[in-house]
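Student: model this:
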Amino acid sequence: MSLLKRIKKCLTGANQTGDNQSSVMISKNKDIFIRFDPQKTAPEISEREVEILKDCWNIVQRDVAKVGIISFVGLFETHPEVHDAFMSFRVVNTSDTEYSAILRAHALRVMGTVDKCIYRLDNRDKLRELMTEMGIRHKNYSVKTKFIDLMGPQFISSIKPHLETVWTDEHEKAWDNLFKLMCYYMRKGMCSI
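Tutor: Predicted structure coming up:
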């Protein structure tokens, strides 16, 4: 069993079903096609969606490390080509313990960014600045823009089990819109270099 599957099994108590492929937008040949027009207006998030996101985030924060790790394990399983885009995962000689620590640290950084974005929905200029700078950093790390949109669907599939008693289509749309907004500004930053 791969290290990623062992980590996921340890966290969830279950094996990966392979069903995550349908939660990610891909073409039949598994290539991702993203067209970005920096002149297009940023995606919108309604006040109701902001309320939903903040309420959900209060619940998700209880298991934020677990959600982050599951998101990345799922991402690496469904899109193994993304794994090497992460500098910290390129180290060849890491033990399972070291790899798990690197994965956890990166997952927590990403969850910290989600946290900042949720609370900056009240000040969209600060959210724009944060994610544009994040895009510039990721471009400097040589991350491909086609990988940017993959995190949202993985994150959503990871938080659903934590919110199953309240989850509705409205929740799904709110989270999808948040990640579209985050990705929009991130791609804008990546294109600005």
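Student: only C-alpha atoms for contact and neighbour calcs from this point on.
Tutor: OK.
Student: How far does stretch 134-151 sit from its chain's centre?
Tutor: 12 Å (Cα atoms, centre = their mean, to the nearest Å).
Student: What's the local residue count around the residue lying closest to residue 69 once chain neighbours are set aside?
Tutor: Of all residues not flanking residue 69 in the chain, residue 107 sits nearest, at 5.5 Å (Cα to Cα, 6 or more residues apart in numbering). Residue 107: 22 surrounding residues under other Cα atoms under 10 Å.
Student: ok, now residue 158?
Tutor: Residues near residue 158, counting by other Cα under 10 Å: 20.
Student: Over to residue 163?
Tutor: 15.
Student: swap in residue 187?
Tutor: Counted with other Cα under 10 Å, residues neighbouring residue 187 total 25.
Student: Okay, it and residue 149: tell me how far apart.
Tutor: For residue 187, the distance to residue 149 equals 9 Å [Cα to Cα, to the nearest Å].
Student: cool, residue 165 as well?
Tutor: Counting by Cα to Cα - residue 165 and residue 149 are separated by 27 Å.
Student: How about the spatially most central residue of the chain, nearest residue that isn't a chain neighbour?
Tutor: Centroid-nearest residue in the chain, with Cα atoms, centre = their mean: residue 151, separated by 3.0 Å. Distances taken as Cα to Cα, 6+ apart put residue 75 closest to residue 151, at 7.1 Å, once the chain neighbours are dropped.
Student: That neighbour sits in which helix or strand?
Tutor: Using DSSP states H and E, residue 75 sits in helix 64-78.
Student: I'd like the structure of this one too, to check against the first:
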Amino acid sequence: MTANAVVSPIPRQDSAGPSTDPVTAMVQLVRDSFTVVAPQAEKVAEFFYATLFSIAPATREMFPVNMQVQRSRLLRALVHVVQMVDRPDDLIPFLRQLGRDHRKFGVIASHYEAVGMALLAAVKQYAKDAWTDEVERAWAEAYTIMARAMLEASSADEGPAWWPGTVVERLRLGRDLAIVRVQPDFAVPYHPGQYVSVETPQRPRMWRYLTPATAPREDGLLEFHVRAVQGGWVSRSIVATAQPGDSWRIGPPMGRIRVDRNAGREVLMVAGGTGLAPMRAIIDHLAQWGENPRVQLFYGGRVRPDLYELENLQLIASSNPWLKVTPVLETESKIAGVERGTLADAVTRHGAWTNHDVLVSGSPQMVRSTVSRMLVAGTSLDRITYDPFTVD
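Tutor: A predicted model of the protein is given here:
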């Protein structure tokens, strides 16, 4: 199982009081035992992969030589699944997407069995006295649910495991930012707001999640906005060395961020840095129609260069009255209409947005902070959509 950088989980909306949802004994046991091992998460991940490669040596070829990033991805996946384990309407679609995505690695049914054995062994090793027969059964049951959903989706998917594509342009916008355009051999069937995983020749077997920043085009061209993040092996190599002619592999589309034009609700978009990409793709898509739900976009960064797409967004808004763009900066700026502070500050300053569908995208830290503050301000969790995998 893969995922992205580890961040603290977003608090559950019911954390301030008793839950009104039924929480099974299995869910509670999994959560409680995960809390015990979480402080030693890096060691848990190391033990997991050592065990997996011991009992299923063939799986080692699926992973990069350097496992540092991969260990973080496992932890991020576990945090996300443990958070969602009692929300099957959210968890099962996510697991199905993950199952389809794992086809690119050549994963087969026996690999899921090996992963389950390694996962339980790793949690047991660090849960120590908290690991009981009851806890082991709970983890086994939870993993069986996860693996079944992933396997069923993988078996049912008749599309390709990945799409070949060629870099046709890299536009360097700054020291750590680039726009990269890739022409797939065949159109990738994504909807605006979804993300895909990519593998580049500079970093073989190190798949990185990127979000197309434009709506699907007739020619299939994909545009990615890539920031070189600290410690980001793939993002840094893309920004610095991606060249026209490079052959990329593109994994199946994933993600829940989208706008339903027929829902009858206004939309609040909150985007930080290159987290703008899914919002930009949705806006690009909506601009095909004259009438849309009202969309308010808070587009934020620390300094002015972080708002690299602001002028283009303002141009779109000038001819589309349903769109309002509000820039947000943490530093001083002379931009007209800019709001000061973090995105969490700016958004919650305007209330709870109770009549809006809320979409949030950016770094894990920004997503966590914004969603947490909105929950405290009174926004309903079921109105907020964000995807967990957005950075290296």
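Student: Got a TM-score for the two of them?
Tutor: The TM-score (TM-score structural alignment, normalised by the length of structure 1) is 0.65; 135 aligned residues with a Cα RMSD of 1.5 Å.
Student: Now which residue in structure 2 aligns to the residue nearest to residue 151 of structure 1?
Tutor: Taking TM-score structural alignment, residue 75 of structure 1 has residue 52 as its aligned residue in structure 2.
Student: same check, this time on residue 159 of structure 1
Tutor: Residue 159 of structure 1 maps onto residue 123 in structure 2, with residues paired by TM-score structural alignment.
Student: Just list what the strand or helix carrying its match packs against, helices and strands only.
Tutor: Element membership of residue 123 of structure 2, judged by DSSP H and E, is helix 109-127. Applying 3 or more Cα pairs under 8 Å, 6 or more residues apart in numbering; DSSP states H and E, we find helix 109-127 of structure 2 packed against helix 25-37, helix 41-55, helix 133-156.
Student: got these as a markdown table, with distance to residue 98 of structure 2 columns?
Tutor: Formatted as a markdown table, those follow (distance: least, Cα to Cα, whole Å):
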| stretch | distance to residue 98 of structure 2 |
| --- | --- |
| helix 25-37 | 21 |
| helix 41-55 | 19 |
| helix 133-156 | 6 |
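Student: of all the ones you listed, which lies closest to residue 279 of structure 2?
Tutor: Nearest of these to residue 279 of structure 2, taken as Cα to Cα: helix 133-156 at 27.1 Å.
Student: how about that closest one, aligned to which bit of structure 1?
Tutor: Here helix 133-156 of structure 2 aligns to structure 1 at residues 169-192, judged by TM-score structural alignment.
Student: Distance from the chain centre to the matching stretch, please.
Tutor: Using Cα atoms, centre = their mean, the offset of stretch 169-192 of structure 1 from its chain centre is 10 Å.
Student: what do you get for stretch 4-14 of structure 1?
Tutor: Stretch 4-14 of structure 1 has its C-alpha centroid displaced from the chain centroid by 18 Å (Cα atoms, centre = their mean).
Student: So which bits of it are buried?
Tutor: 4, 5, 6, 7, 8 (16 or more other Cα atoms under 10 Å).
Student: Between the helices and strands packed on helix 109-127 of structure 2, which one is closest to residue 85 of structure 2.
Tutor: helix 25-37 (6.6 Å).
Student: Residues in contact with the closest one: which ones?
Tutor: 44, 82, 85-86, 123, 126-127, 130-131, 134-135, 138-139, 141-142 (Cα atoms under 8 Å, 6 or more residues apart in numbering).
Student: I'd like to know which of those residues are buried.
Tutor: Among those, those classed as buried by 16+ other Cα under 10 Å are 44, 82, 85, 86, 123, 126, 127, 131, 135, 138, 139, 142.
Student: Now render the residues you listed as JSON lines, adding distance to residue 30 of structure 2.
Tutor: Below are those laid out as JSON lines (distance: Cα to Cα, whole Å):
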{"residue": "44", "distance to residue 30 of structure 2": "15"}
{"residue": "82", "distance to residue 30 of structure 2": "7"}
{"residue": "85", "distance to residue 30 of structure 2": "9"}
{"residue": "86", "distance to residue 30 of structure 2": "11"}
{"residue": "123", "distance to residue 30 of structure 2": "10"}
{"residue": "126", "distance to residue 30 of structure 2": "14"}
{"residue": "127", "distance to residue 30 of structure 2": "11"}
{"residue": "131", "distance to residue 30 of structure 2": "10"}
{"residue": "135", "distance to residue 30 of structure 2": "7"}
{"residue": "138", "distance to residue 30 of structure 2": "6"}
{"residue": "139", "distance to residue 30 of structure 2": "6"}
{"residue": "142", "distance to residue 30 of structure 2": "8"}
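Student: ok so, going back, the residue nearest to residue 69 of structure 1 maps to what in structure 2?
Tutor: The alignment partner of residue 107 of structure 1 in structure 2, by TM-score structural alignment, is residue 71.
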